[in-house]
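> Sequence plus predicted model, see below.
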Amino acid sequence: MTTATDPPPAARATTSRTGDVTAAVEAARRAQPGWDALGFAGRRKALNAWCALILRRSDELVDLIRAETGKTADDARLEVVLVAHHLRWTAAHAARVLGRRGVSPGLLMFNHAVEVTHRPLGVVGVIGPWNYPAFIPIGPVSAALAGGNTVVLKPSELTPRTGEWLMATLAEVTGGTRVLHVVTGDGTTGEALCRAAVDKISFTGSSATGRRVMAACADNLTPVVIEGGGKDAMVVAADADLDAAADAAVWAAMTNAGQTCVGLERVYVVDAVADRFLGLVTERAAALRTGDGPEADLGRIVLPRQLDVIATHVGDALARGARAVLGGPQSITPPYVAPIVLADVPEDSAAVTDETFGPVLVVNRVASVEDAVERANASGYGLGASVFTRDRSRGRSVAARLRAGMVSVNAVIAFAGMPAVPFGGVGESGFGRVHGPDGLREFTRTQAVTSQRFRPLMQPTSFRRRPGTMPALVRMVRTLYGR
């Protein structure tokens, strides 16, 4: 999820000058009060209309995503479905999550009424990745818009047209009023956006780039949401449905040619069932086809330098004694990588510790589920994870011990398809959340308003209080809370 130093000519975007970024932010700032004034109902109507327009022109978006990323048609279609699903949920639930609500003042301050509101921040900057150029940005973009903010989106330099398409279609719905602006270019444009007068930045990309985003935002104390990389693990217990686990593992590791932040990269399977599980995984992965034709299951690797990362990880693992159960260095034929399954990979090798971001799956056997949890948690990353066991209660118990922002039991990446579920990680995988109620709140500021309804008999918060006021107050609190 890093940006390319030298993207393919067909995918290059003109770098926006700092002045262009400033102009976009200023234009978004001017449009924000009017957008906020629509209220939740007005914004919901506009966002629903945008969703409907995207679906009417979904073939157009699918073709555009495929042209910029090399995805298979089905991978691009899935992305469009997720865009619509999440956009619709956000529009429908913003008022409930962010609307004004009453709060109890407590017994000591019973003479006050309290309301809590979530006010828009103003202008939100979103820096999107190339691997899911429509779906990943739509999370923070839709949440920010639903909350009354306007947005400046900086898509990856590899996928600028997808970002521009989203901007243009929303402008059709809003009658030409721009509440979503797009600035294109490489990391220079992203840095300019971080240093511009935006009120928050949402970034998705590599952990290394996330650090640079934070550093640029620090100058203005601009708050950030960081969704960094991942090294997601699956735990397979001895009682697991191995057929289902193997099918899930292959899809999670190989979908989008492995270029998924919550893609599966490590499996820890209990020794008693390891051989059978590995056989099922190998059989399914071997049947997958790579290429750009309509029959392909895996498309191309988008970043040329990612091919070097994949080759290095595979070579290092084999040099350290790992077994290539399927494929190997010969599977790398630029710009494609056929499925690779490695077994018995040392835990300190790059294929286990670092994000590979390709169709490479490490399967290591363990003595117990406890051993599997310990190894899964040894990673600096903490984005997603999965557990397979027929005992769902045990599955939830294992999930609770995994250091990950999201865990699926007897499924993979299920959380990404649920718009009500917060999405984000810990450690090297970042912080903050998109999607769900947490994602809506990320792009607002909370304001509490108290109003005194009547004067109390005792006035402890006044220098004019009576001599016996504070002793009486202490006695009352002891009565209420001292037992």
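Perfect, thanks for sending it. Small disclaimer: the values here were computed from a predicted structure and weren't measured.
> Every contact and neighbour count from this point should use C-alpha atoms.
Noted.
> Assign S408 to helix, strand or coil.
Under DSSP: H, G, I helix; E, B strand; the rest coil, S408 falls in the strand class.
> ok, it touching S386?
Yes: between S408 and S386 there is a contact under Cα atoms under 8 Å: 4.6 Å.
> Give me the more crowded residue out of the two.
More crowded of S408 and S386, by other Cα atoms under 10 Å: S386, with 28 against 19.
> Just the residues contacting the helix or strand hosting E370, thanks.
Using DSSP states H and E, E370 falls within helix 369-377. With contact meaning Cα atoms under 8 Å, 6 or more residues apart in numbering, helix 369-377 is reached by 233-237, 268-270, 347, 366, 398, 401-403.
> what do you get for stretch 85-94?
Residues outside stretch 85-94 that contact it (Cα under 8 Å, 6+ apart) are 40, 43-45, 47-48, 51, 138-139, 142-143, 146-147, 418-420, 435-437, 440.
> Quick one: distance of it to the chain centre.
Relative to the chain's own centre, stretch 85-94 is displaced by 16 Å; criterion: Cα atoms, centre = their mean, to the nearest Å.
> With stretch 158-169 instead?
How far stretch 158-169 lies from its chain's middle: 19 Å, per Cα atoms, centre = their mean.
> can you check stretch 425-437 too?
The chain centre lies 7 Å from the centre of stretch 425-437; the measure is Cα atoms, centre = their mean.
> now do stretch 179-196
How far stretch 179-196 lies from its chain's middle: 19 Å, per Cα atoms, centre = their mean.
> first vs last residue of it, how far apart are they?
17 Å (Cα to Cα, to the nearest Å).
> what sits in contact with each of S408 and S386?
Common neighbours of S408 and S386 (criterion: Cα under 8 Å, 6+ apart): A399.
> buried sites along the helix or strand where H93 lies?
Per DSSP H and E: H93 is located in helix 73-98. Residues of helix 73-98 classed as buried: 73-77, 79-95, 97-98 (neighbour count, 16 or more other Cα atoms under 10 Å).
> helix or strand right after that helix?
Scanning forward in sequence from helix 73-98 by DSSP H and E, the next helix or strand is strand 101-102.
> other SSEs contacting that following strand?
strand 112-120 (3 or more Cα pairs under 8 Å, 6 or more residues apart in numbering; DSSP states H and E).
> got a list of contacts for stretch 46-55?
By Cα under 8 Å, 6+ apart, stretch 46-55 touches L61, V80, A84, L87, R88, A91, S142, A146, T169, L170, V173, T174.
> now, the most widely separated pair of these?
L61 and A146 (22.3 Å; Cα to Cα).
> try it against this one:
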Amino acid sequence: MTSTAARPEATTDPSSGKTFDSLDPRDGSVIATHPVHGPDEVGAVVERARRAAQWWADLGFDGRRERLGAWRKLLIERTDELAELVSRETGKPLDDSRLEVVLVIDHLHWAGKHAKAALGRKRFEAGALMVNHKATIEYRPLGVIGVLGPWNYPVFTPMGSIGYALAAGNAVVFKPSELTPTVGKWLVDSFAEVLHRTDGYGEGLFGLVTGEGETGAALCRAGVDKVAFTGSTATAKKVMATCAETLTPILVECGGKDALLVDHDADLDDAAAAAVWGAMSNAGQTCIGVERVYVVDSVAEEFLDKVAQRAAKLRPGGDLRSVYGPITMPSQLDVISGQIDDALSKGGWAVLGGRESVRAPYVDPVVLADVPEDSTAVTEETFGPTVVINRVRDIDEAVERANASKYGLGGSVFAKKRGYEIARKLRVGMVSVNGVIAFAAMPSLPFGGVGDSGFGRIHGRDGLREFTRALAVSERRFKSLNVMTFDRPGWVVKLLSVLAGVIYRRNR
């Protein structure tokens, strides 16, 4: 269907002339070459998005839902094409890439379907003393959202901001990681294709800028109305400082050191399976991956055996038989090695693997136990297929240790009786009870952390509202007692004082 809303003019995308290559981390082969966008180029892309934003907002919830639905159908039709590209740029197995795309399809559907209910105009009580007024709240789009995406889940993670920002009525300018720019370009091109089909126009609304940190900084300074960032805590602080120059608000989703807690009555087979998958899938390169396990001492030995048996069967690699791929960012190999060394030197022991497990670009599964809580293997994010399993006297000590981290992203609890009770005690944004990472796959649940894991939320109604401003409106329905004027009679305020005493003495 062609929109009757006014469309901005399409313009060409300028380029600085500088380029960089996207590489397959499995063999170093070149996948594609992309431009390095400087401040002028970034500013031009943001300006085009600004012109497109009003057209998109004027389509209304139903018009946007229709177009996001068409994009969702395109993603369904081309899942294998996009998944293959994700696998090439990240090195992850094809099925893992397919799962990432499928989750995006579900989230995109939810955002389009629920945006009107979450953001549309609603009437609220005006209060007993303002009964002659009508009170309403609606959530208006901010305008242009800048999204700085990560490389570990180059479709699922940024789309948690992109899809919800679009559903809320904003234009988006996306700067994908320099490690996965081709995936970012695919997403932008596919949405433009959908808009060309429906409206005869596709440029500008969802724009792309590529490059490294300088390009990201340029986007923060380019006049966007909000920045959504996913990445390390250290980089988040730099992004926040840049955004502070222009008081640009920011949503920050950083890393974690997520803990899995195992109570004495837990199903140990389920808990062990969850610990291994949560720690090792995607080569451990998951912000909400399991990096620490606290298991009650009475079941610790049995649990350790089950984890070791499962993890020992896993093999990384770049072929179809591999369960996870390489470490995408080469510098992370030194971090993984350093944490293993620190854990062992401080008295921990290797249940499975060890320093020899790091063989670039792959890392075999590593299970460490009884590691001191001051080891970097416990305190710092690893982003590799390793897990630390420590014994505790009871579940209360497990909660205490889990909460001692400076991070607070997600967590997992395995317990038959007290699961929800334990979950409520964790200082995190999300918890899976008798499961792992399940909350991320549920579009209705908000996603985000506390502490060094960041602030703000994507997904769910909170995620939609993250990209809007609340607009509160009062409308006078009829002339009555009006205190907001110099013309009020002297008795009006006295009467209101009496009414307040009568009404609120009896109301609790």
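Now that the structure is in, tell me what you want to look at. Remember, predicted model here, so these are calculated numbers, not experimental data.
> Could I get the TM-score for this pair?
The TM-score (TM-score structural alignment, normalised by the length of the first structure) is 0.97; 476 aligned residues with a Cα RMSD of 1.4 Å.
> Buried ones only from the contacts of helix 369-377 of the first structure, please, as a ChimeraX command.
Filtering those down to the buried ones (16+ other Cα under 10 Å) takes a single ChimeraX command:
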select :233,234,235,236,237,268,269,270,366,398,402,403
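> rewinding a little: any chance of the contacts of stretch 46-55 of the first structure in a markdown table, plus distance to V103 of the first structure?
Output for those, formatted as a markdown table (distance: Cα to Cα, whole Å):
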| residue | distance to V103 of the first structure |
| --- | --- |
| L61 | 44 |
| V80 | 39 |
| A84 | 34 |
| L87 | 29 |
| R88 | 29 |
| A91 | 25 |
| S142 | 27 |
| A146 | 23 |
| T169 | 40 |
| L170 | 36 |
| V173 | 37 |
| T174 | 35 |
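> So if I had to pick from L61 and A146 of the first structure, which one is more boxed in?
A146 (31 against 22).
> So G63 of the second structure lies in a strand, does it not?
No: counting by three-state DSSP, G63 of the second structure is not part of a strand but helix.
> corresponding residue for it in the first structure?
The equivalent of G63 of the second structure in the first structure is G42 (alignment by TM-score structural alignment).
> neighbours of its match, just the number please.
13.
> these two touch, right, V30 of the second structure and S22?
Yes: between V30 of the second structure and S22 there is a contact under Cα under 8 Å: 5.8 Å.
> quick one, which of these two is more surrounded?
Neighbours were counted for V30 of the second structure and for S22 using other Cα under 10 Å; S22 has more, 19 against 13.
> Name the secondary structure element that contains the more buried one.
Going by DSSP H and E, S22 of the second structure is in strand 19-23.
> try F174 of the second structure
Going by DSSP H and E, F174 of the second structure is part of strand 171-175.
> before we move on, what about I201 of the first structure?
Per DSSP H and E: strand 200-204 holds I201 of the first structure.
> re the thing from before, please check the contacts of stretch 85-94 of the first structure and keep the buried ones.
The neighbour count (16+ other Cα under 10 Å) marks 40, 43-44, 47-48, 51, 138-139, 142-143, 146-147, 418-420, 435-437, 440 as buried among the contacts of stretch 85-94 of the first structure.
> can you pull out the strands in the stretch 251-400 of the first structure?
264-270, 323-326, 332-333, 336-337, 340-343, 360-366, 381-382, 384-388 (DSSP state E, counting those that start in this stretch).
> returning to that earlier point: which two of the contacts of helix 369-377 of the first structure lie the greatest distance from each other?
E347 and V398 (20.6 Å).
> Can you give me the stretch of the first structure that stretch 303-318 of the second structure aligns onto?
Going by TM-score structural alignment, stretch 303-318 of the second structure sits over residues 277-292 in the first structure.
> The residue positioned nearest the centre of the second structure and A52 of the second structure, how far apart?
Centroid-nearest residue in the second structure, with Cα atoms, centre = their mean: T157, separated by 5.0 Å. To A52 of the second structure, T157 of the second structure is 24 Å away according to Cα to Cα.
> Can you find the partner of F431 of the first structure in the second structure?
Match for F431 of the first structure (TM-score structural alignment): F455.
> List the residues that contact the residue nearest to its match when sequence neighbours are not counted.
Nearest non-adjacent residue to F455 of the second structure, counting by Cα to Cα, 6 or more residues apart in numbering: V252, 5.3 Å away. Counting by Cα under 8 Å, 6+ apart, V252 of the second structure makes contact with A228, F229, T230, A236, S453, G454, F455, G456.
> How many neighbouring residues does the equivalent of V360 of the first structure over in the second structure have?
Aligned by TM-score structural alignment, V360 of the first structure pairs with T386 of the second structure. For T386 of the second structure, the tally of surrounding residues (other Cα under 10 Å) stands at 29.
> T386 of the second structure: what's it in contact with?
The contact partners of T386 of the second structure, taken as Cα under 8 Å, 6+ apart, are A279, M280, G284, E291, P365, V366, V367, L368.
> which of the residues you listed map to contacts in the first structure?
Retained in the first structure (both residues aligned by TM-score structural alignment, their matches' Cα atoms under 8 Å) from the contacts of T386 of the second structure: A279, M280, G284, E291, P365, V366, V367, L368.
> which residue packs closest to the counterpart of the fifth one in the first structure, ignoring adjacent ones?
It refers to P365 of the second structure. In the first structure, the residue matched to P365 of the second structure (TM-score structural alignment) is P339. Of all residues not flanking P339 of the first structure in the chain, P359 sits nearest, at 5.2 Å (Cα to Cα, 6+ apart).
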